[in-house]
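Chemist: pasting the structure only:
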């Protein structure tokens, strides 16, 4: 299903920096009517508020807190396009004394957080014939050993995104799964990638993919290498009816 961002109300989690901030700016530059900036620290969006004025609304959101997400959905009842960008990620291998705790922390935000967002906003997105965009990763389809627990948490999120395509897609909601490679963000640098692609590639790619009605987006040069290798499996298995 195709959806244009023009004149739409959007909500972006983790909107204060990196990919999230780029998405906000791309949406507004391409005609979005309003964007909710969903962040844990409501003081962190001052720059966007000063730049865009009444076109943005800062709201509190913590993906690890179910009640926070329920309150968010009760506030943002006019959302057409929801982008679940917020996530956690840090280098941690499969073997390590704190591997279990690290995996649990990343699952809490990256996978359970998606479940909370999807369930809280399902009725609104169905009513508005809207879209849910999930920021996954190339790590969701291949485990990178130095980022093993992160990769596993994103694999869980990607699987849930496929489930949402079946559940909400049948009710008129567009679902988009985004799989960037290394991006020039604080998280990317912390993971050891100093030459990541621009966040704007992800942001502008989302706008185009929503308009095209795509399910997968591989926005940057590394991600496109994955897309080329993965396309046959995606078409014949993931997207098979």
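Modeler: Yes, it's here. Note that the coordinates shown come from a computational prediction; the quantities given were computed from them, not determined experimentally.
Chemist: Please make it C-alpha for all contacts and neighbour counts, starting now.
Modeler: Will do.
Chemist: buried sites along the longest helix along the chain?
Modeler: Under DSSP state H, the helix in the chain containing the largest number of residues is helix 148-167. Across helix 148-167, burial judged by 16 or more other C-alpha atoms under 10 Å covers 148-158, 160-162, 164-165.
Chemist: cool, stretch 67-80 as well?
Modeler: Within stretch 67-80, the residues that count as buried by 16+ other C-alpha under 10 Å are 68, 69, 70, 72, 73, 76, 78, 79, 80.
Chemist: another structure for you, compare them:
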């Protein structure tokens, strides 16, 4: 029986790699994104097993109808997300912060709620992409880290809500992955992106796509609640200490 995955944010990075991974394994994939040209290219590459849906995660009013028109779905992968510029909150503009909150939190919750009836009927699975930022704070990351901490706790709470339904819920929490994440965060600064990943041997989008696939295809009686992963080169920073002169 062919299974169907609904994956958000398939125009780049982890979402794009996940779409390829699932289609290549015989799944039907409904993939979303805001960039129609990239969705069209991916649809052309992956063929009839991939259905492209141009969508903005902030347009929550369309989600109920989208869930109905998508048909039976066995897996929801909430991958779409972004981070604001790396300024402290005291220097930040509000609009980019609102975009992050509306995308990473509000949109994710609304989309999940819309797909829940079908996922419960299918005894399916939900995989939410959080981040190590949910656990380990860093300067300039207050809103992004807060949004990913929400995703982690939302996933755990959703497990409670869905107890007895057979639906599995997992929070995947990657560390450094070389994607367009930093390019988007810096407004297209390729030098900043290159500097971040240079010599670090970071994880790749394919690494995380493989992890998503592993979790999605586990036996139906097994749930991974949260899965944190980093490249070997990455660890935790020490505490910041302000010292008097």
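Modeler: Looks like it came in fine. Owing to the predicted nature of the structure, the values given are computational and were not obtained by experimental measurement.
Chemist: Any chance you could compute the TM-score here?
Modeler: Once superposed, the chains reach a TM-score of 0.82 (TM-score structural alignment, normalised by the length of structure 1), with 220 aligned residues with a C-alpha RMSD of 2.2 Å.
Chemist: that older thread, where does the longest helix of structure 1 end up in structure 2?
Modeler: Counting by TM-score structural alignment, helix 148-167 of structure 1 pairs with residues 142-161 of structure 2.
Chemist: centre of the chain versus the matching stretch, how much separation?
Modeler: 12 Å (C-alpha atoms, centre = their mean, to the nearest Å).
Chemist: Check the mean deviation of that stretch from structure 1.
Modeler: By mean C-alpha distance after the TM-score superposition for structure 1, the fitted stretch 142-161 of structure 2 averages 1.3 Å away from its aligned residues in structure 1.
Chemist: Touching that stretch from outside, list them.
Modeler: 82-84, 88-89, 97, 100-101, 104-105, 128-131, 133-135, 137, 168-171, 225-226 (C-alpha atoms under 8 Å, 6 or more residues apart in numbering).
Chemist: Just the buried subset of these, please.
Modeler: The neighbour-count test (16+ other C-alpha under 10 Å) applied to these identifies 82-84, 97, 100-101, 104-105, 128-131, 133-134, 168-171, 226 as buried.
Chemist: Contact partners for the residue nearest to the spatial centre of structure 2?
Modeler: In structure 2, the C-alpha closest to the average C-alpha coordinate belongs to residue 79, at a distance of 2.1 Å (C-alpha atoms, centre = their mean). By C-alpha under 8 Å, 6+ apart, residue 79 of structure 2 lies in contact with 7, 8, 9, 14, 15, 128, 129.
Chemist: which of those residues count as buried?
Modeler: 7, 8, 9, 14, 15, 128, 129.
Chemist: In a markdown table, list these along with secondary structure and distance to residue 184 of structure 2.
Modeler: Listed next are those as a markdown table, based on DSSP: H, G, I helix; E, B strand; the rest coil; distance: C-alpha to C-alpha, whole Å:
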| residue | secondary structure | distance to residue 184 of structure 2 |
| --- | --- | --- |
| 7 | strand | 20 |
| 8 | coil | 17 |
| 9 | coil | 13 |
| 14 | helix | 14 |
| 15 | helix | 15 |
| 128 | strand | 20 |
| 129 | strand | 17 |
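Chemist: Would you mind checking which of those is nearest to residue 164 of structure 2?
Modeler: residue 128 (19.8 Å; C-alpha to C-alpha).
Chemist: That closest one pairs with which position in structure 1?
Modeler: So, by TM-score structural alignment, residue 128 of structure 2 is matched to residue 134.
Chemist: Over to residue 60 of structure 2?
Modeler: By TM-score structural alignment, residue 60 of structure 2 lines up with residue 66.
Chemist: Next: residue 214 of structure 2.
Modeler: Using TM-score structural alignment, residue 214 of structure 2 lines up with residue 208 in structure 1.
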